[in-house]
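Participant: Whatever this is, show me its structure:
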Amino acid sequence: MKRVSESTSNHVTICKFRREKSPPGRITVDEQIVRLNEQMDMVLENQKQIIETLRKLTNSGSKADESRESLIEEEELQKFPLTEIEQLDIVEEALNDPDNRYFQTMKDIIKPENKPRPGGLRKHFHLLMKADFFVQFNYDGIHNKYPFKKYKNFNNAIYPFDEAVSIFLVAWRRVSSDKSAKMRAHNGRVWGTLHDGKFKVQSVTEADLEEALDVLDGSFFINESVCIACGINLPHNAQARQELRELCNITAKDGVSLLVKEVATERIVAVSFNKIQYPPAPGEDHFFLKFRNEVAQSPQARRLMDFMIEVDERIDVCAMYNMDCFCELMFLATLPSHERMGLGRTLASYTIELTKELAEGKGLEDIDEQLRSKRPEAVTALWSGSFSQKVGRASNFKVLNSVSYEDFEFEGKRFSERISPLHKTCEHVIYKF
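Facilitator: Below is the predicted model of the structure:
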């Protein structure tokens, strides 16, 4: 409310009017203003007293509420790791208040004494939620599972402690790792050498996996055409890149992915993440769709997955070639410092050789135990740029279909508007034995 006059030290001073003596029985405007200001001072003084009284009452009530809440939380905080949906609902509701003690408790679990546990969330998520409870979830709540996307506060509470990954992503990795065969921990089979022994091609092993994934960060995610079209190359879309790293992490467990190492430095300079594909069981989604629905959360990663799924489904290679299993050369990447050295072509050639061995029942000891009964009859790929298309031609892949980037959109722009004009199409290709 705006005062008519100026007030100093609770004394009213009339600044803009000159007092005049009022005629008998009449009150001048000046006198009316003075009276109004005096009444206003009384009102303000009363307000101060009322506010002070309310503040005391509120503080007293808050302390009582805090005391009650503290006792309740003491009981609820003992429920980690969570084992049932009701507990997760309680935590989710409590985390609406950022000062709730659950936040600090979760931080203490993940980073005791503010120091990350060795292995981070991927090895210690079971301290927050039991694995047999977590497997009852997927991201969207499909296939009769709980929707993890519902628990936004629980997810967000983790980000300050481990900003590189989402909680669902890390937990999905851990649980899937516990329930599937792990990659062999040996040095990795050496498939061959090139450039007079300066480089060697070998299988991706658990020991090499993180560095192999880093090659994607340094090349594929920033230079590959569809990654650019979907904004995955942009610095602020780190979650999308992390989700695609997770796709490759799971893919590598098949045991058919390859890498190129610089012999002198043991540095990984090129990778080929390969996946054994086969029709899913009735009622189940195929691998890419399952990952897209249950793990990928970012719109960028989902759009890339949708693109791969759509282009793959335009040609039913299993029906076309009367086969029920093939190896998909999923992501092929070379560090910029080692481009134009034939490393991509070499990885494609050895992927073909590896797949041929599996078709003949050889080398089965190096792959996931659950895949040893499979006999892939071909290698397929999506060559998304003119450079990888040259690799395909040099390796004798056959083009099944070519799609124009004019036909695909993301966030209001055609892929062709974001991708270099050097790369106009994506080719679906096959190498059939």
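Participant: drop to CA atoms for contacts and neighbour counts, all remaining ones
Facilitator: OK.
Participant: Check which element follows the lengthiest helix in the chain along the chain.
Facilitator: Using DSSP state H to define each element, the chain has its longest helix at helix 29-76. Sequence-wise, the next helix or strand downstream of helix 29-76 (DSSP states H and E) is helix 85-94.
Participant: Show me which positions of whichever helix or strand comes after that next one end up buried.
Facilitator: Using DSSP H and E, the helix or strand that follows helix 85-94 in sequence is helix 101-110. Buried residues in helix 101-110, defined by neighbour count with 16 or more other CA atoms under 10 Å: 101-103, 105-107, 109-110.
Participant: Could you name the helices and strands sitting against helix 101-110?
Facilitator: Applying 3 or more CA pairs under 8 Å, 6 or more residues apart in numbering; DSSP states H and E, one finds that helix 101-110 contacts helix 120-124, helix 152-158.
Participant: could you dump the ones you listed to a markdown table with mean neighbour count?
Facilitator: Converted to a markdown table, the helices and strands packed on helix 101-110 look like this (neighbours: other CA atoms under 10 Å):
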| stretch | mean neighbour count |
| --- | --- |
| helix 120-124 | 18 |
| helix 152-158 | 17 |
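Participant: Reduced to three states, what does the residue nearest to residue 248 when sequence neighbours are not counted come out as?
Facilitator: Of all residues not flanking residue 248 in the chain, residue 273 sits nearest, at 6.4 Å (CA to CA, 6 or more residues apart in numbering). At residue 273, secondary structure determined by DSSP: H, G, I helix; E, B strand; the rest coil is strand.
Participant: Then the one 10 residues further on?
Facilitator: Using three-state DSSP, the three-state assignment for residue 283 comes out as coil.
Participant: I have a second one here; can you model it like the first so I can compare?
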Amino acid sequence: MNNREYLKTVHLSLLSLRKRTHNLREMEGKIWETSDNGDIEIISLTEKYLNESLELLQNVFFTEEFTATACGVPNDPEAKKEWGEICLAVANEGVSVVAIDRKKDKVAAVAFNKLYQKINSKNSISLYDKCLKSFKNQSAKDLIMCCKQMDNTTDLFDKCGCNCYLELMFLATSPNYKGQRLATKLTNATIELTRQLHQGNNVKKSLNGTMLHNEPRPGAVVAVFTSNISQKLAEKLGFETAACIFYKDMMRNGKSYYELIDKKQEKILIVFKKL
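Facilitator: Predicted structure coming up:
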């Protein structure tokens, strides 16, 4: 074998190895995006990364997010624990995505997403209503009431012109990975996942990899962005504003949310992006 044939054989072997590695990772979780240097991949959430993803939400989202802060959740372990039940229920819907540092095999950022379907039955009970009945912790209940208040501000089904939408519900980045645009990549991956479902391509899997039913198909992506940074992200990615709620108009225990949080934050934006 001459040098040219040898190099060709090595090249083909490397290509085959990369393909097998890629296929194994696809089985682990569908790859939606990668970082510029290839070190971080955005994949569908799988059972392997569930606990680490839930831990990241506990340590970052429910510690830093402004409505959670106003409701006293960051300093209340029981409140975080009860909201962890909601996070787990959302994860089981099979539409969440995570950013994985492949060199360290570590969760760098997460986007827990949930599908909402328009139901006309008066007897239907929402996830928030179920949790409001079962939760014992007052801070956890206050945050539920806050979410219900935001939900009642506008009719998102009417705004989006569809009977089903996907909400980007919990978005968080590990402090060790700040500044790498992972929130943008997770949001883009969420939009693409929603588009695939909308087009009838079933990319919805349970945490253990089992395919889930593709119906109903979402017609839009929705998010509730509570910080200046996330609101700039929404504008950059072409989201429209469905409603604006000012922190000074939301109250808890006789104080406005504006008094209870960083006063540089003035409002909450409920945004949507039609497909």
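Participant: looking at the helices and strands packed on helix 101-110 of structure 1, which is closest to residue 293 of structure 1?
Facilitator: Residue 293 of structure 1 sits nearest to helix 152-158 of all these, at 16.9 Å, using CA to CA.
Participant: so what secondary structure elements neighbour that closest one?
Facilitator: helix 85-94, helix 101-110, helix 167-179.
Participant: Residue range in structure 2 corresponding to the last one, please.
Facilitator: Helix 167-179 of structure 1 corresponds to no residue of structure 2 when matched by TM-score structural alignment.
Participant: Give the buried residues for the next helix or strand after that helix.
Facilitator: Later in the chain than helix 167-179 of structure 1, the nearest helix or strand by DSSP H and E is strand 190-194. For strand 190-194 of structure 1, the neighbour count (16+ other CA under 10 Å) marks 191, 193 as buried.
Participant: Tell me the residues of structure 2 aligned with strand 190-194 of structure 1.
Facilitator: Counting by TM-score structural alignment, strand 190-194 of structure 1 falls onto residues 31-35 of structure 2.
Participant: who's in contact with the matching stretch?
Facilitator: Identification of contacts with stretch 31-35 of structure 2 by CA atoms under 8 Å, 6 or more residues apart in numbering yields 25, 40-44, 185, 189, 192-193.
Participant: what about 7 Å?
Facilitator: Stretch 31-35 of structure 2 is touched from outside by 40-44, 185, 189, with contacts defined as CA atoms under 7 Å, 6 or more residues apart in numbering.
Participant: What are the boundaries of the strands in structure 2?
Facilitator: 31-34, 40-44, 97-101, 106-117, 164-173, 220-225, 240-246, 251-252, 255-256, 267-274 (DSSP state E).
Participant: What's the average distance for the last one when superposed on structure 1?
Facilitator: For strand 267-274 of structure 2, the mean deviation from structure 1 after alignment is 0.4 Å (mean CA distance after the TM-score superposition for structure 1).
Participant: Map residue 322 of structure 1 onto structure 2.
Facilitator: Using TM-score structural alignment to pair residues, one finds that residue 322 of structure 1 aligns to residue 161 in structure 2.
Participant: typo on my end, residue 50 of structure 1
Facilitator: In structure 2, residue 50 of structure 1 lands on no residue (TM-score structural alignment).
Participant: where's residue 50 of structure 1 relative to residue 12 of structure 1, distance?
Facilitator: With the distance defined as CA to CA, to the nearest Å, residue 50 of structure 1 ends up 22 Å from residue 12 of structure 1.
Participant: ditto for residue 433 of structure 1
Facilitator: Taken as CA to CA, the span from residue 433 of structure 1 to residue 12 of structure 1 is 100 Å.
Participant: Could you check which of the two has the larger neighbour count?
Facilitator: residue 12 (14 against 11; other CA atoms under 10 Å).
Participant: What strand or helix carries that one?
Facilitator: Taking DSSP H and E as the definition, residue 12 of structure 1 sits inside strand 11-13.
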